[in-house]
Structures are given as structure tokens and as C-alpha cells.
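# show me the folded form of this:
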Amino acid sequence: MPGSSSAFFIRQAQVEDVAEYEKALDSAKATPGILRKNLFETPYAHTLLAFSGAPAAPGKPIGMALYFFNYSTWTGRPGLYLEDLYVDEEYRGRGVGKAFFAELGKVAQEKGCARMDWSVLKWNQPSIDFYEKRLGATAMSEWMGMRLEEDGIANLANFAPKA
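Just a heads-up that it's a prediction; the model follows:
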């Protein structure tokens, strides 16, 4: 088990990194080909990766943060939406999550973002505590997430005005 001063670093993901996550895709709908297309060929999202070790001698991937940009009509500025954040269990509590947020904050400032948003499962109290107490984030209890999946998206065509 790594010591509390375990070295790690964070960098933007590269297309070669998709192969590293191939082993973890068994239960996901995303294939390496889909990830390659949507993250690198037509980048709908961006990914930061954390590796053990140092840039000159990288070890294994230990975490990732996937994000994209949105737009707020309220602020008239872009925002950064953190879609996924994951840190390997053995590296939690060692500053990797804080380092991800530091890098995301830097990206958000460089892009002129007015805010950062993300979702967290209601049962994930350790993460909620981290976001509120360590980062100073506020829960948006007045908002409820909504979703349409592929069938629902296809069904939207039924609402188009008839010519």
C-alpha cells in the first residue's frame, strides 16, 4: 500500500490512454473506439488522468476526471461540468481529488467559466462532505436532474410540428 506521501501527477488524457481503461470497460457501453472518437477526434469532453509516480517515470493510472463545457444564460458565460471523477480506493485521502479540483479550477479560470457544476449520488456522504467542507461547494437542492436516454431522444421527433 502506498505511503501517505505517495507521488502522483495529473495530465490531460491522450488517445493512447484509452487502452489503459479497456480492461475497465467490461460493464460500460463505451468502447475504446467510442471513447477515441468522442474524446479525441471530435472532443465532446476532456479528460484529466492521475498517475502514480512522476512524469519522467509514470506508474499506473490511479484516477480520472472527465469534464465538458456548458453555457449559462444567467451569467452569460461558460461553465465547466464535471461528469465523472474517480480515484482508486488505495489513493483516496492522499490529495489526488484536491489535485484534480485544482487543475479543473485552473482550466475553468483559463476558459472564463462563471461556475463549476457536478452531481453526486445522495448516498455518497464522504464525497458530499469533501465537496462541502473541503472545497466550499454548495448543494443545489432546488434543482432536480432530468434525463432522456436514446429511446426518449428518438421520441422527441414526435413533438415536431406537422408540415
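# every contact and neighbour count from this point should use C-alpha atoms.
Will do.
# may I ask you to name the longest helix in this protein?
In the chain, with assignment by DSSP state H, the single longest helix is helix 96-110.
# surely S141 is in a helix?
No. Per DSSP: H, G, I helix; E, B strand; the rest coil, S141 lies outside any helix segment and is coil.
# tally of neighbours for it?
Using other C-alpha atoms under 10 Å, S141 has 6 neighbouring residues.
# quick one: it and S119, what's the gap?
Applying C-alpha to C-alpha, to the nearest Å, the value for S141 to S119 is 11 Å.
# cool, G93 as well?
20 Å.
# just G152 next, same as before
Separation of G152 from S119 (C-alpha to C-alpha) stands at 22 Å.
# structure for this one too, so we can compare:
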Amino acid sequence: MYYNTKIEDLKIREAIIEDTKLILNLIIEMAEYEKLAHEVVATEESLGKSIFIKKRANALILELDEKPIGYVIYFFNYSTFNGASGLYLEDIYIKKEYRGNGIGKEVFNLLFKIALEEDCKRIEWTCLNWNEPAKQFYKSLGASPMDEWTVHRLTENDIISLVQKN
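Here you go, the predicted model:
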């Protein structure tokens, strides 16, 4: 399924399982930009299983002139305070040479529509503290940083260790 955009020759489409290798390559490219390539352990198999078989997340492919230039991964979460679903944007990645010309705004416009269609009460995502261009872009959308919250994480090894202790 393709979504309409206001940018000529930009197409945003739902990813299909045949896009799994492309998605992984774009994840690695994004991780390199974020200086986090050492943290990527995803494989084509794990992505294919979680996105297309278990349907744990949704993936979109961004194409300009029929050439892939980025991707989006999002899923739905739940807010007890709102008593409703939210949309969590895990990744938005646009290749460097295509940034700054409205593509990110088109992606967010689509995510706004998806969130409303799914009766979501909010959209959330994280941003690395050093990524000033992204922070300024999000601010231009009207997004507010949630500085009073700290993200906590347990890795798979942490979880296994805790289960074994208990």
C-alpha cells in the first residue's frame, strides 16, 4: 500500500517481507550515523520474524524516484494515564543527502494520520541528546522534550540473569 505525499516522486509504502534486507541495511546505516553500529545485533531473520510474522511493529519504506531513501519503524503502545493507545516511533531514518527538503515532515504527517485513525492519544519517540538537527526538527513540529523522564533499559542478558536469580 502506498501513501500519498505532497512531494513529487516521493512514495511512502508499507514494507513487505522482501524488504527485510533493505530495512536491515538502513538500520545499520542509521546506527553508523548515530555512532551505535556496535549495538546492532538484528538480522534479516529476526527482523522478518518480528515485523512480518509476529507483527510486533510496522515498517514503512520511503522511496524517491523509485529509489529507497529511508525507513520508519513504529508500533502501538498503551498509556494508562490516557486510557488509550499511543503510537511509538522507534526509528525514522532518511539518508543524509535527502534530509532538509520536507521528507521528514511528510513522514510525520502520515504518522499523524495513522495515529488519528488508530485512536491514539499521543505519539512518542526518543532522540539522542547530541543530535541537534533532529531536535530542532522535532521542535519545529511542536514536540516537547520530556526532560523529567529517564529511559531505563534491561538487555536480553540482564533479563535472563534476573530470571535465573529468581
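# give me the TM-score for these two chains.
Once superposed, the chains reach a TM-score of 0.85 (TM-score structural alignment, normalised by the length of the first structure), with 150 aligned residues with a C-alpha RMSD of 1.8 Å.
# now do the contacts for L82 of the first structure.
Counting by C-alpha atoms under 8 Å, 6 or more residues apart in numbering, L82 of the first structure touches A65, L66, Y67, F68, M116, D117, W118, S119.
# could the residues you listed be laid out in JSON lines, adding neighbour count?
JSON lines is the format used below for the contacts of L82 of the first structure (neighbours: other C-alpha atoms under 10 Å):
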{"residue": "A65", "neighbour count": "23"}
{"residue": "L66", "neighbour count": "19"}
{"residue": "Y67", "neighbour count": "21"}
{"residue": "F68", "neighbour count": "14"}
{"residue": "M116", "neighbour count": "17"}
{"residue": "D117", "neighbour count": "15"}
{"residue": "W118", "neighbour count": "12"}
{"residue": "S119", "neighbour count": "13"}
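# sort out for me which of the residues you listed are in strands.
Assigned to strands by DSSP state E, the following of these qualify: A65, L66, Y67, F68, M116, D117, W118.
# what's the matching residue for the last one over in the second structure?
In the second structure, the residue equivalent to W118 of the first structure is W125, according to TM-score structural alignment.
# show me the contacts for that match.
Y88, L89, E90.
# same check on G63 of the first structure?
Taking C-alpha under 8 Å, 6+ apart, we find G63 of the first structure in contact with L49, A50, F51, L85, Y86, V87, D88, V96.
# and it, how far from L156 of the first structure?
From G63 of the first structure to L156 of the first structure the distance is 36 Å (C-alpha to C-alpha).
# same thing with G53 of the first structure?
G53 of the first structure sits 48 Å away from L156 of the first structure, going by C-alpha to C-alpha.
# more neighbours: these two, which one.
Per other C-alpha under 10 Å, whichever of G53 of the first structure and L156 has more neighbours is G53, with 15 against 10.
# what's the helix or strand containing the more buried one in contact with?
Here G53 of the first structure sits within strand 46-54, counting by DSSP states H and E. Contact with strand 46-54 of the first structure is made by 6-13, 39, 58-68, 96, 100, as judged by C-alpha under 8 Å, 6+ apart.
# give me the buried subset of those residues.
7-10, 13, 39, 61-67, 96, 100 (16 or more other C-alpha atoms under 10 Å).
# as a markdown table, the contacts of W125 of the second structure with secondary structure and distance to K135 of the second structure would be great.
Output for the contacts of W125 of the second structure, formatted as a markdown table (DSSP: H, G, I helix; E, B strand; the rest coil; distance: C-alpha to C-alpha, whole Å):
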| residue | secondary structure | distance to K135 of the second structure |
| --- | --- | --- |
| Y88 | strand | 17 |
| L89 | strand | 15 |
| E90 | strand | 15 |
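# which one of these is nearest E45 of the second structure?
Nearest to E45 of the second structure among these: E90, at 18.8 Å, using C-alpha to C-alpha.
# dump the residue contacts of the closest one.
By C-alpha under 8 Å, 6+ apart, the contact set of E90 of the second structure is V72, I73, Y74, F75, W125, T126.
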